[in-house]
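[1] Please work out how this folds:
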Amino acid sequence: MNCMKLLSQKLMSCGFDRQTTEPQVRIAILNRFTSLGILITQPVD
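    Below is the predicted model of the structure:
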């Protein structure tokens, strides 16, 4: 939740449909950043 607040602490959209979509977009961005930062280790033969 703290990372969510770093992107923005309030909703910027006025319409209800857009207000429900905005957090989903933020979560998708956070998930992408997280996936880029996770190391993938592979065993060496």
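[2] Going by C-alpha atoms from here, please, whenever you check contacts or count neighbours.
    Fine.
[3] wait, what's in contact with the spatially most central residue of the chain?
    For the chain, the residue nearest the mean C-alpha position is L30 (2.3 Å; CA atoms, centre = their mean). Shown in contact with L30 (CA atoms under 8 Å, 6 or more residues apart in numbering): 3-4.
[4] Now show me the structure for the sequence below, then we'll compare the two:
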Amino acid sequence: MRCFKLLAERVKARIFNSQAAELQIRTALLNRFTQLGTPITIAVP
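    Next comes the predicted model:
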């Protein structure tokens, strides 16, 4: 949640549907950043 708030302190859109879209975009960004930052590990037998 902290990282989610770092993207923007508050929702800028005024209409509910726009607010939902804005939050979905933030979530997609966070997921992408997490995916990019996760190391690929391979178990060696």
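[5] Helix or strand: which one has the residue nearest to the centre of structure 1?
    Assigned by DSSP states H and E, L30 of structure 1 belongs to helix 16-37.
[6] which parts of that helix are buried?
    Using 16 or more other CA atoms under 10 Å as the test for burial, helix 16-37 of structure 1 gives 23, 26.
[7] mean per-residue distance, that helix to structure 2?
    Superposing on structure 2 and averaging over aligned pairs (mean CA distance after the TM-score superposition for structure 1), helix 16-37 of structure 1 comes out at 0.5 Å.
[8] now that helix, how far from the centre of its chain.
    Taking CA atoms, centre = their mean, to the nearest Å, one finds the center of helix 16-37 of structure 1 at 4 Å from the center of the full chain.
[9] Where does it end up in structure 2?
    Using TM-score structural alignment, helix 16-37 of structure 1 lines up with residues 16-37 of structure 2.
[10] ok so, going back, measure the residue nearest to the centre of structure 1 to V44 of structure 1 for me?
    31 Å (CA to CA, to the nearest Å).
[11] What of L7 of structure 1?
    39 Å.
[12] Compare these two and say which is more crowded by neighbours.
    Neighbour comparison, L7 of structure 1 and V44: the larger count goes to L7, with 13 against 4 (by other CA atoms under 10 Å).
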